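J.: Need the 3D shape of this:
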Amino acid sequence: MTIDWDTVRCFIEVAEKRSLMAAANTLGMSNATLGRKIDALEVATGLQLILRGPGGVALTDQGKEVLALAKAGGDHLFQMERLAFSLKSDRRALPIRISTTETMVSAVLAPHLSLLWDKHPGLVVDLIMSTELADLNRREADIAVRLARPKSEGLITRKLPEITAGLYASTGYLNGRDPGSLDLRHEKLAGLDDQFGDIPESVWIRQHELQQALSVQSSSIYALMEVAKSGAAIAMVPDFLAQRHGLFRVSAPPIPVRKPWIVFHRDNRRNREIRAVRDWIVACCQNSFTLS
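T.: Predicted coordinates:
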């Protein structure tokens, strides 16, 4: 029996997407080509791995067992690819890949890289901006920082310092008005859009019946900051960012505190370089979120 990695990779994609068409689009091949690869894998193994239907594909029991082994093998191959890249590039160390949000990368981690290199000058980091939790089991990242605690098997989570937020406006928007006496229902508000789902900030807006005042939404905290700084609207943003930019806090009911988490795979819990980066992330958060 001969099985090549490309065919196995195709099977993993089909199994995860539950659709030949979706998997084919991701892999950049036609449905027919992908179908032939799955057929070839079934012939090579002598097993029926998937069931095709009008609603997509489903794994057979045998397919589920093969998938578990295929993904484990994929993890090792992914690590080999990273190692080969590092050696080819003549790097002394593999980059530590950190997946987190735009705000964490730009406002918290990037400004404090010197703290990391003061203690560990040889470390290389890859800061990946993403709103999705990277698959740490498949080593898409070594460390993730997220605002929700994931519960996937094999992952370890550690709580980071809390992030407080408020409503903030510029002097231009206030135009001499008292920020403590505004009727928010008659103001222009800026907040996060629904890309992140039913997050606490969105729930807060509904609870206080401020939907009609929500004049602009964005998936970017930095965009909301620029809206506030320009004087166009009152923005819901983290306190530490608003303080940096000299914005004025507008009186409002308390906004829910966000609780970020650092996430890593249990296999890396004793890796000294990854531990050093984890400690650095904690220090970055403590330095950034502490208000003066």
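
J.: from here on, contacts and neighbour counts on C-alpha atoms
T.: Fine.

J.: Show me the strands in the stretch 1-150 of the chain, by range?
T.: 50-53, 56-59, 96-100, 125-129, 143-146 (DSSP state E, counting those that start in this stretch).

J.: buried sites along the following helix or strand past the last one?
T.: Later in the chain than strand 143-146, the nearest helix or strand by DSSP states H and E is strand 155-159. Neighbour counts over strand 155-159 (16 or more other Cα atoms under 10 Å) mark 155-157 as buried.

J.: Same question for stretch 236-254.
T.: By 16+ other Cα under 10 Å, the buried positions in stretch 236-254 come out as 236-242, 247-252.

J.: quick one: the helices in the stretch 1-150 of the chain?
T.: 5-17, 20-27, 31-45, 61-88, 102-103, 113-119 (DSSP state H, counting those that start in this stretch).

J.: and of those, who's closest to residue 221?
T.: Among these, helix 102-103 comes nearest to residue 221, with 6.6 Å by Cα to Cα.

J.: another one to check against the first:
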Amino acid sequence: AIADRGTVRLTASEMVGCEVLPPMLARFRDAHPGITLELALSNRNEDLLRREADIAVRMVRPRQKSLVARRIGKSPVGLFAHPRYVERYGLPKTVADLETHCVIGFDRDPQPFRSLGTMPRQIAREMFGFRSDSDLAQFSALKSGVGIGGCQYGIARRHPELVPVLARMIRFELDVWVVMHEDMRATGRVRLLFDHLASELTAFLRTR
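T.: Predicted coordinates:
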């Protein structure tokens, strides 16, 4: 079928692109081996209107017109630590206790925190003992025991060694959207991947 041929370009954040999408894309390739996939990772929302990508997985609601956007659900985010860190420094019992711990956070770009709602507006760069604007660098630091860091629960499930921190006190939620330009609706290969991702991400968010 013509729909099973050609290239589809997908954009997503670093964490979603590296930790969430690969097994989903593997299953898509198994079903549609004639479709070439391109994955562009960026924490900046690439403009679908400029055709920088065919499909985007986004954690904020797209505002532009001419886009087809499907809200998949909410992805909860909490704080976690590696057992190596916990063994050495213990766990905070209150939010105030975090001041005595190494917290992993942003360096010069606070935008990821802005997307988490109102509470993170009070979070300042100086609070972090380890700073990076790369989500992957933050996650690697978390898994290496550098400090306490934020992580989506769906991703943390794949790393069962991670220990929840202040789970009842600190919890955010991110909206998950799959988006494409409305002109792509009739393009079979793009529609196939759009529907596949919507289905797979729905299952991912439902798993507790």
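
J.: what's the TM-score here?
T.: After superposition, the two chains reach a TM-score (TM-score structural alignment, normalised by the length of structure 2) of 0.82; 200 aligned residues with a Cα RMSD of 2.6 Å.

J.: quick one, which of the helices of the stretch 1-150 of structure 1 is nearest to residue 286 of structure 1?
T.: Comparing those by their distance to residue 286 of structure 1 (Cα to Cα), the top pick is helix 113-119, with 12.6 Å.

J.: average distance between that closest one and structure 2?
T.: Here the mean offset of helix 113-119 of structure 1 against structure 2 after fitting is 2.3 Å, by mean Cα distance after the TM-score superposition for structure 1.

J.: can you count the residues close to residue 131 of structure 1?
T.: Residue 131 of structure 1 has 16 neighbours, counted by other Cα atoms under 10 Å.

J.: do the same with the one 10 residues further on
T.: Using other Cα under 10 Å, residue 141 of structure 1 has 22 neighbouring residues.

J.: longest single helix anywhere in structure 2?
T.: Ordering each helix of structure 2 by length in residues (DSSP state H) puts helix 188-206 first.

J.: how far out from the middle of the chain is that one?
T.: On the basis of Cα atoms, centre = their mean, to the nearest Å, helix 188-206 of structure 2 is displaced by 15 Å from the centre of the chain it belongs to.

J.: quick check: angle from that helix to strand 6-12?
T.: Here helix 188-206 of structure 2 points in a direction 30 degrees away from that of strand 6-12 (axes from the mean of the first three to the mean of the last three Cα atoms, to 10 degrees).

J.: Also compute the angle for helix 188-206 of structure 2 relative to helix 21-31, please.
T.: If you take the same axes, to 10 degrees, helix 188-206 of structure 2 sits at 140 degrees to helix 21-31.

J.: ok so, going back, any idea which of the strands of the stretch 1-150 of structure 1 is most buried?
T.: Of these, the one with the most neighbours on average (mean count of other Cα atoms under 10 Å) is strand 143-146, at a mean of 26.

J.: Please name whichever of the strands of the stretch 1-150 of structure 1 is nearest to residue 115 of structure 1.
T.: Residue 115 of structure 1 sits nearest to strand 125-129 of all those, at 12.9 Å, using Cα to Cα.

J.: Stretch 65-77 of structure 2 corresponds to what range in structure 1?
T.: Under TM-score structural alignment, stretch 65-77 of structure 2 corresponds to residues 153-165 of structure 1.
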